[in-house]
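Student: Below is the structure, and that's it, no one-letter string:
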């Protein structure tokens, strides 16, 4: 699986932006929804999408969906569509009948914003942000982390603050807009809301954005933030926008003695491999290790095999990917050498994985696989179950169809799609904990390691 959920994350955020009024989508072109469309173009576009899905879906029986009946029901509506927006609604209804993630129609005005060629036109325009991490708690967009020395940190923004608006993005209005969509699953909507807000904090480094927050005392704070270059290593992969991948590690002392290593990975991309290997070596002496995958949208699925081998003493299958004609097992082999080539044993101490509602795709595969083979204990929130490998197709209208071509199951044959990785120790994210400076999921994982024998 190659970065399907990364594509999904970018696509969902930009699709929200394209649907919002005003200039909420700083990178997207004006909406084409009201643009007239001919009967011929509407039909050829609908038929292109219907045929491609039918020909490439991993299950020839379409998981019980009568695909011919779907065409017969919706094709007349496509034929009657007089605007591009009406056609998009019809194709979205077709995708909804499948009931799975990674079936998304991305408007051209949003798709062009993630087209690699578009960003190459202005290589001097470095992307930036304000250093804020956002999540949805209940029905509210909340700051869950502030990067040290970032624009947000210097402005005094703190975890637990509510994002009321940013740029011309209003959180309440965005939620209503998303809730009315007929072409997106609930899991996609949950991911979209904070990502749509986060997209407004992003922009060209050096540019500014106005944001309104509710602080810890309930006061309204209007702040202008000047974006700074994104942290991490820039990575471009296929149709994805440039991503900035970070690998970080720290050693945390345990109250019972010894230490726990904490490794954080922002995305499963190949340039992160060496840094991940070095991070494991740096915490190998600790009693236990925590892998923090919160907010990690996925990436290159095959990386779970190499990384998993650091924690497995025998050959283990972490799951299986199934296409219409083939099956691929994700087999992890023990890693018995460090980055310097010295012989080591795979790490055998307690292993915890922390996840949340934005730990997607490859992150879900790794977490569910390591849990299923009994090697790791999961803490935090249920992952969203957005785990299907997908590819992109440019349609005659210029819109882009994201469609699934494979399924994935864990080592026990359980589908991850729609279910996700279920934590052994559920630890919900709460604003109260954030305002007190408590990272409850991580603290629970560290407490488990401290209390483990050995």
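Tutor: That came in fine, so what should we check first? All figures in this text were calculated on a predicted structure; none of them were measured in a lab.
Student: rest of the way, CA atoms for contacts and neighbours
Tutor: OK.
Student: Just the terminal-to-terminal distance for stretch 101-109.
Tutor: Terminal residues of stretch 101-109 lie 21 Å apart, using CA to CA, to the nearest Å.
Student: Below is structure B, check it against A:
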């Protein structure tokens, strides 16, 4: 690329939608490869070939799955790539001109193709016995695979003579962050394969340098140089150095547009920039040349598509006040539907629009929803029967920033709409006033988003809850419509919400977390009693909205009986008087309670003193939410400890009966305005559509539900992919604008970023390309936790999944030899490999010769014969010590196989520590920071509380949110000791119970991420011991992970930064710096060494020797003082 070209010209070239190459379509080109006069590329999820001068491209693959990452053999005859022909992503080989693909790997995904060796082996990274990626070479003829002797290699290339391996250590593997400088920064290394010397850095640390491409600077006999991609000038450009890492040369000088993918053939390099491909000859030092490429074909993924399983995209449900219809929101579309054969009314909207949180109006004739038809999420109004055009109700946020809108609540009188937003504000929109003056802000939360609960029956009060002082404790508030005032009903001592008004306007029911009775063992004594657990915190309460009301749940007493008798006598007198004067009775007069008629005048709420008129309901504690009241019963959702949700109700009386369970596995429910009908949405089996019912508001479901089901699973939604892609791009941009923790967007002009990348949407041909485009855009913010993943992609045909035996194999003359059986804790048989089961009895070195009677010798891989067999008994024949044996084994699914492989590495560390520490040092490895990991911590940490030393290994930790639990346990101290009478001579035990008194170190590396880093930083700052290893990734800004696009695609945004007591941001973009820096050298690591673990052991031994854990010996027993 000429150095004089401006960024604006580059952008113009990237955005060009017109091509001179034939009459085809200009696409979005990715992952190019080059050989001779041919370039191979990825577009529309397929592989294509085009000449180095551009022109009309030829499609090489047509499979529905994704084919990507092409690499060409040295002779130009073969193309290696990853594909999904057989289900998961694997490595394939096909003739470069096109042909039938041949499968090379059986690994279940996780690989990337990088090129070929001069001997014809395919170089790729995949999974191995160690965590992280491993560089492999696989023979394209025999399928024999060998691991190259380097650890932590994320890509690689061999020199022309095959004697030197150039590779990249680390680098971001999922995040999108330009100019990243955290611990996982990519760096080029080289390894001399001719000797046993350790690999050496090729370039200095401090920049992201990756994708080495060796070439001869002056032809075949010239000196070797290594081209690579680097962001050392702020933008990813093409650079080169000599074989010793000296003489750096910059070959492109782009500003603002990063080179994304590159591949070389000798000194010629093809690379992707924006949506286009460029070719440059580094030896000639020519300017880069943009290729005009046209794609031909039917572009099936750009045609209108029908979504035939809307249940996969269902986001919201709402119930009509008259109890006749349900409002469904799926794939951003709205439809109303009744039971049985009633017509489904699909509400009209633009093809590039998305709607959320729809609600019916009080008269059932209209629907309100948040929709982005204007470019922002505004409130729109639709006719509920699907006729007419939608009408925009709101126009931005008066005197405030525009942001994501959250909840919507129409008033029962049809006049008002209450709605909330991401900034914690509550808005009130007058439906009878013109926009934009129709909307005003009525409340603002200080710490989190508010929750709208409901209107009073007459629409004169609105209930919500929001945190006012503590982020985890919502306080219940009432808004007085007449006075425009807000009244706080609960304190910040407890989390309160889920409020609902009684139909007579006398009571406000709500749930509050005020119960702290322990669940399970209430004592700190006992093995692994880590602390009290309060599993059922919610209680139900009622506030009397007028003074003097008696709770309908209050037990009968003599005063109530006298009052009821007097009321009965008065009603009898009134009836007698009416009977004497029948003309005073109106024709439609019927005996009924005065408040039963809908719309009857309701008593005025007496706000003064309302918080003191609190009553607790006689209902056991639970986990309650979503209260509704029909006058006779109080309805609510209750979640058990297994997170299963039931819809329950209690009679509003003083009989004290238990709650009735209407339904289980409930996803949502609603109550009609007259309290007579219920909408119940309950989950079905995995993959099945939720069941939607409209039933009578009775304690139990009827036996026959066939006529009460809402027929919605036959709903089919027509979509226009390119219009959806535009909507999703805009939505992704808005999500980051509204969720990113820094409202100044790290100083990036976010509007300019949209203008920069959005035109490229017109170049897209499939959903993967949209994900890559959005990744480029969010990468401008330079933050981690910025992963992007496609949602609804073109499905590949379902094939039988891989299954494994928890072992590694290699080919033998008569079958497949067992090279290793993954080890696990022998005291946990359920964690063992299938081949390690006592009933199997196979060992390393045995050869499996048949699977279910089929010979394995001719199979391309043993796992081919195990496809579809996960969880099923399989008969294998094996050669063991010269004899043939038959065994029944049960293979496991690929995900479980991966876990077994990882656990083998973890268990090997634990065994090494046990041996080296001679039983005095414990070991805990945390793979992540979630529910399974706290279980691992409890299992391993408390088993080591009597040790003198402890290693907590958070290398490769993927993050989560349990750091505080672990740090709290490590902070516990023994301040006293119990000495029981012990004839057997048992020693003392500590108070605090289950406390650890020894020395502790933490192991961390470049792949320690997110909460793994927070734990390491907290360990350092709390001075619990040294952190050993390498600087961590730098993902210090956390997120709620709730952002989902219209097709369920992931668009993560970093939301919550972390600062120290002085206000300095922690971890983000830099990582946690170890107290003792120790690297695991690439070659030594590949050979099985673990220098970091060795350093941790040495440090603990030093500390134990210098400051041994003091043995506590009780002194003389106390004796009474006698005179």
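Tutor: All right, it came through fine. Every value quoted in this text rests on a predicted model; they were computed, and no experiment measured them.
Student: tell me the secondary structure for residue 1033 of the second structure?
Tutor: Classification of residue 1033 of the second structure by DSSP: H, G, I helix; E, B strand; the rest coil places it in coil.
Student: Can you report how many residues neighbour it?
Tutor: 32 (other CA atoms under 10 Å).
Student: tell me the contacts of whichever residue in the second structure pairs up with residue 362 of the first structure?
Tutor: In the second structure, the residue matched to residue 362 of the first structure (TM-score structural alignment) is residue 1011. Applying CA atoms under 8 Å, 6 or more residues apart in numbering, we find residue 1011 of the second structure in contact with 929, 958-963, 1036.
Student: Residue 848 of the second structure falls within a helix, correct?
Tutor: No - checked against three-state DSSP, residue 848 of the second structure lies outside a helix; its state is strand.
Student: biggest helix in the first structure, by residue count?
Tutor: helix 39-56 (DSSP state H).
Student: List of residues touching that helix?
Tutor: 60, 62, 67, 71, 75, 78-82, 84, 87, 91, 324, 395-397, 401, 403-405.
Student: mind redoing it with 6 Å?
Tutor: With contact meaning CA atoms under 6 Å, 6 or more residues apart in numbering, helix 39-56 of the first structure is reached by 78-79, 396, 405.
Student: what number of residues lie near the residue nearest to the match of residue 362 of the first structure when sequence neighbours are not counted?
Tutor: In space, and not counting its chain neighbours, residue 1011 of the second structure is closest to residue 959: 4.3 Å by CA to CA, 6 or more residues apart in numbering. A count of nearby residues for residue 959 of the second structure, using other CA under 10 Å, gives 23.
Student: Spit out the contact partners of the counterpart of residue 959 of the second structure in the first structure.
Tutor: Under the alignment (TM-score structural alignment), residue 959 of the second structure maps onto residue 298 of the first structure. For residue 298 of the first structure, the contact set (CA under 6 Å, 6+ apart) comprises 5-6, 267-268, 360-363.
Student: Kindly report the same for residue 313 of the first structure.
Tutor: Residue 313 of the first structure neighbours (CA under 6 Å, 6+ apart): 334, 346.
Student: how close does the residue nearest to residue 1011 of the second structure sit to residue 902 of the second structure?
Tutor: Per CA to CA, residue 959 of the second structure is found 16 Å from residue 902 of the second structure.
Student: Same check on residue 485 of the second structure?
Tutor: As for residue 485 of the second structure, its distance to residue 902 of the second structure is 59 Å (criterion: CA to CA).
Student: between these two, who's got more neighbours?
Tutor: The neighbour count for residue 485 of the second structure versus residue 902, taken as other CA under 10 Å, is higher for residue 902 (21 against 12).
Student: Which secondary structure element is home to the more buried one?
Tutor: Secondary structure assignment for residue 902 of the second structure, by DSSP states H and E: helix 894-916.
Student: against the first structure, where does the helix or strand that that helix is followed by fall?
Tutor: Using DSSP H and E, the helix or strand that follows helix 894-916 of the second structure in sequence is strand 921-925. Against the first structure, the aligned range for strand 921-925 of the second structure is residues 260-264 (TM-score structural alignment).
Student: Could you do stretch 487-506 of the second structure as well?
Tutor: Mapped onto the first structure using TM-score structural alignment, stretch 487-506 of the second structure spans no residues at all.
Student: same question, stretch 240-248 of the second structure
Tutor: Taking TM-score structural alignment, stretch 240-248 of the second structure hits no residues over in the first structure.
Student: just checking, residue 268 of the first structure touches residue 299?
Tutor: Yes - with contact defined as CA atoms under 6 Å, residue 268 of the first structure reaches residue 299; the gap is 4.4 Å.
Student: ends of stretch 18-27 of the first structure, how far apart?
Tutor: First-to-last distance for stretch 18-27 of the first structure - CA to CA - comes to 9 Å.
Student: quick one, helices of the first structure?
Tutor: When assigned using DSSP H, the helices of the first structure occupy the ranges 4-19, 39-56, 67-80, 84-96, 108-111, 116-120, 151-154, 171-179, 186-201, 273-283, 303-308, 362-372, 431-435, 440-451.
Student: And the first one, how far out from the chain middle?
Tutor: Once both centres are worked out by CA atoms, centre = their mean, to the nearest Å, helix 4-19 of the first structure turns out to sit 9 Å from its chain's centre.
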